[in-house]
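Colleague: Predicted coordinates and the sequence they were generated for:
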Amino acid sequence: MSDTQPARLPDREDKRTFLQKLAEFLHPGPDSAAELIETLAEAEENNIIGAESRVMLEGVIRMADMTAGEVMVPATRMDMVNIGDSYDVLMHGVIDTAHSRFPVYEGERENIIGILMAKDLLKLQRAPELNIRALLRPAVFIPETKGLNDLLRDFRGNRNHQAIVIDEFGRVAGLITIEDVLEQIVGEIEDEFDIDEDEGDIFGLADRTYRVSGDTSIDRVNDVFCVKLSAADPEDEFDTIGGLIAHEMGHVPKRGERHTIAGLDFVVLHTKGGAVKWFKVSPAADEAV
């Protein structure tokens, strides 16, 4: 008689989604999304889940009923690039707006012909003979009614993390990114350097230096430090200190780099999205060794 044990059947793969597992756990469960949200609140009160988990789960539930049109940046607020602009104009716009991707149009803003990556502009510095059209990547167009769940799946499935939103008449309605979608789940994505508009943009530090945000206006820097900042070429005009210094340095500054202008020493503290978020500023004569 054989002592061979019967072969163990392989475990069947559990293909249930997280929400399906959660719903079964809560069985008989709520009959609507509103009731499910109330149940999650009760679970938090009973210390079954944490507050952050509840907020994220609520975001997932609410997102299921949301569309691209509800979350997009409206067309009137979109930062775009004109294919007909010179390299200098393009670079100024990229530095000032600090995005990593830009819709590119030709003629009129409705005629979007592709997406320009800010980092690709650096290729033009090394090979000026390149045609900027060769750097464009395909633009993705979606309807206003596209659900955020479906859009997030598309974003995860390809390398396009930005889409142009089109209205029912085929006109450009706005722009949406993967960050816009994720913020519906986790809330606004910020870092330790992000501040509210009413909190200011120049701060005094304990070592008698200053922390200055890159988007601070040049006029404000002039007033606070009693200087007169201007580009080496009088014809070049900039609105922000970050744009001016990046132009004078000839490249997008990296953390730790410094530049001296008008008797002030600017050290890059933090960058984000291809632009300087914060400088440490001190009089050049007091520069620490």
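Modeller: Thanks, I have it.
Colleague: use CA for all of it now, contacts and neighbours both
Modeller: Will do.
Colleague: The spatially most central residue of the chain and Met117, how far apart?
Modeller: Nearest residue to the geometric centre of the chain (C-alpha atoms, centre = their mean): Glu179, 6.1 Å. Glu179 sits 16 Å away from Met117 when distances are taken as C-alpha to C-alpha, to the nearest Å.
Colleague: just Asp219 next, same as before
Modeller: Counting by C-alpha to C-alpha, the gap from Asp219 to Met117 is 30 Å.
Colleague: same check, this time on Glu183
Modeller: Using C-alpha to C-alpha, Glu183 is found at 22 Å from Met117.
Colleague: residue contacts, Tyr124?
Modeller: Check again: residue 124 is Leu, not Tyr. When contacts are counted by C-alpha atoms under 8 Å, 6 or more residues apart in numbering, Leu124 touches Leu130, Ile132.
Colleague: what about versus this one:
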Amino acid sequence: MSEPSHSRPLKGDKHHAHPHKRERDQRSLFVRLVEFLSPGPDSTAELIETLADAEHRELIEPESRVMLEGVIRMASMTAGDVMVAVKRMDLLDIDSPYDALLGQVIETGHSRFPVFEGSRDNIIGMLMAKDLLKLQRAPELSLRTLLRTPVFVPESKGLNELLREFRSNRSHMAIVIDEFGKTAGLITIEDVLEEIVGEIEDEFDEEDRQSSIFTLADGSQRVAGDASIVSVNETFETNLPEEDFDTIGGLVAHELGRVPHRGEHVDIGGLRFTVMLARGGAVRWFKVTRAPDVTEPVEQ
């Protein structure tokens, strides 16, 4: 009596062996074919254009595109691009009396403060505002015992790397130093995240932030995009037109015909305005120097 026939595939039967593997191979071939016919973008600009096209075709939401663009642009930015400059930093003096320190904390509304001793360049620690309240309960405590170790980063520190460090060491603020080892400013994890998600407003943000102009280490000036043309004229002793525009950012955008991108420059009234940081459809910071004196050669 013959044994019943079974449908078990033979080893050489390719039609029944590993059907899932065959599907995976086919998908892999399909993916490779698509990549061959439609190669991906070769540059950051092309990638951003691809995202814009995806939004236009309603494949992604506008908010998602903005965040993805922020992540892409952040890859080429440094701590120096985003930091709060040293002249705008709110610092606490280790030798100030408790009432003065408390008043400054209440007035500024920050949760963390760099603390200096002697000069503003000599930052010895970071103070949490909530820790200051401990002195009220125990006046015998020394303010030094409440300080936390400061984190120092160079201006050239990439934002991607800085964000990873913020996450790994659980710090929220770092002191930015220039190439000479002097304090250039400070940067917070909020500053980095704002490059991705946009401006993060809180109850302590001022409605009318004052513009500022200050000197960089190389002798050039760093000018806020919303600085008034009047203040720029006073600082540089120039005669930029003050009638049609209120801010220097508006004047530069008008002269160029659009909002300039980071790294672009335009010469106006004897000054060269180089964009250090542009965000949200406006220039946040310019680096301003004297425009080079270009003399046309005289034909003989």
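Modeller: Thanks, I have it. Values in this document were obtained by computation on a predicted structure and should not be read as measured data.
Colleague: And the TM-score between these chains?
Modeller: Put the two chains on top of each other and the TM-score (TM-score structural alignment, normalised by the length of the first structure) is 0.58; 175 aligned residues with a C-alpha RMSD of 2.0 Å.
Colleague: Please look at Asp178 of the second structure and Leu186 and confirm they touch.
Modeller: No. The pair Asp178 of the second structure / Leu186 is not scored as a contact, 11.1 Å apart, by C-alpha atoms under 8 Å.
Colleague: More neighbours: the two, which one.
Modeller: For Asp178 of the second structure and Leu186, the more surrounded residue by other C-alpha atoms under 10 Å is Leu186, and the numbers stand at 26 against 16.
Colleague: What is the aligned counterpart of the more buried one in the first structure?
Modeller: Correspondence of Leu186 of the second structure to the first structure, assessed by TM-score structural alignment: Leu175.
Colleague: Validate this expectation: that match resides in a helix.
Modeller: No. Counting by DSSP: H, G, I helix; E, B strand; the rest coil, one finds Leu175 of the first structure to be strand, located in no helix.
Colleague: Against Gln184 of the first structure, how distant is it?
Modeller: Using C-alpha to C-alpha, Leu175 of the first structure is found at 16 Å from Gln184 of the first structure.
Colleague: now do Ser213 of the first structure
Modeller: Counting by C-alpha to C-alpha - Ser213 of the first structure and Gln184 of the first structure are separated by 27 Å.
Colleague: Between these two, which is the more surrounded one?
Modeller: Ser213 (25 against 20).
Colleague: Quick one: map that one onto the second structure.
Modeller: Using TM-score structural alignment, Ser213 of the first structure lacks an equivalent in the second structure.
Colleague: Show me where the first structure has its helices.
Modeller: 18-25, 33-45, 51-63, 68-71, 87-97, 121-126, 148-157, 178-186, 218-225, 241-249 (DSSP state H).
Colleague: angle of the first one against helix 51-63?
Modeller: Between helix 18-25 of the first structure and helix 51-63, the angle comes out at 110 degrees (axes from the mean of the first three to the mean of the last three C-alpha atoms, to 10 degrees).
Colleague: Ok, the second one next?
Modeller: Orientation of helix 33-45 of the first structure against helix 51-63 (the same axes, to 10 degrees) gives an angle of 180 degrees.
Colleague: list the helices and strands helix 33-45 of the first structure packs on?
Modeller: For helix 33-45 of the first structure, the packing partners by 3 or more C-alpha pairs under 8 Å, 6 or more residues apart in numbering; DSSP states H and E come out as helix 51-63.
Colleague: Pull up the aligned stretch in the second structure for the helix it packs on.
Modeller: Under TM-score structural alignment, the match for helix 51-63 of the first structure is residues 62-74.
Colleague: What is the neighbour count of the alignment partner in the first structure of Glu107 of the second structure?
Modeller: Using TM-score structural alignment as the criterion, Glu107 of the second structure maps onto Asp96 of the first structure. Look at Asp96 of the first structure: counted by other C-alpha under 10 Å, it has 21 neighbours.
Colleague: do the one 3 residues further on as well
Modeller: Other residues near His99 of the first structure number 16, with proximity taken as other C-alpha under 10 Å.
Colleague: Please apply the same query to Val104 of the first structure.
Modeller: By the criterion of other C-alpha under 10 Å, Val104 of the first structure has 23 neighbours.
Colleague: Leaving out chain neighbours, which residue sits closest to it?
Modeller: The shortest distance from Val104 of the first structure to any non-neighbouring residue, by C-alpha to C-alpha, 6 or more residues apart in numbering, is to Val81 (4.7 Å).
Colleague: Map the one you found onto the second structure.
Modeller: Using TM-score structural alignment, the equivalent of Val81 of the first structure in the second structure is Leu92.
Colleague: what do you get for Glu106 of the first structure?
Modeller: Using TM-score structural alignment, Glu106 of the first structure lines up with Glu117 in the second structure.
Colleague: buried stuff in stretch 180-199 of the first structure?
Modeller: Neighbour-count burial for stretch 180-199 of the first structure, counted by 16 or more other C-alpha atoms under 10 Å, picks out Asp180, Val181, Leu182, Gln184, Ile185, Val186.
Colleague: Other residues contacting it?
Modeller: When contacts are defined by C-alpha under 8 Å, 6+ apart, stretch 180-199 of the first structure is touched by residues 55-60, 63, 71-72, 148, 152, 179, 270, 277-278.
Colleague: Closest one to Ala134 of the first structure out of these, please.
Modeller: Ala134 of the first structure has its nearest neighbour among those in Glu179, at 26.8 Å by C-alpha to C-alpha.
Colleague: Quick check: the gap between the spatially closest residue to the closest one that is not a sequence neighbour and Asn131 of the first structure.
Modeller: In space, not counting the residues next to it along the chain, Glu179 of the first structure is nearest to Ile189; the distance is 7.7 Å by C-alpha to C-alpha, 6+ apart. Noted for Ile189 of the first structure: a distance of 35 Å to Asn131 of the first structure, by C-alpha to C-alpha.
Colleague: before we move on, what about Asp196 of the first structure?
Modeller: 40 Å.
Colleague: ditto for Leu124 of the first structure
Modeller: For Leu124 of the first structure, the distance to Asn131 of the first structure - C-alpha to C-alpha - is 8 Å.
Colleague: What's the match for Ser171 of the second structure in the first structure?
Modeller: Ser171 of the second structure maps onto Asn160 of the first structure when the alignment is built from TM-score structural alignment.
Colleague: Next, count neighbours for the residue nearest to Ala75 of the first structure when sequence neighbours are not counted.
Modeller: Take Ala75 of the first structure and drop its neighbours on the chain: the residue closest to it by C-alpha to C-alpha, 6+ apart is Gly174, 4.1 Å away. Gly174 of the first structure: 21 surrounding residues under other C-alpha under 10 Å.
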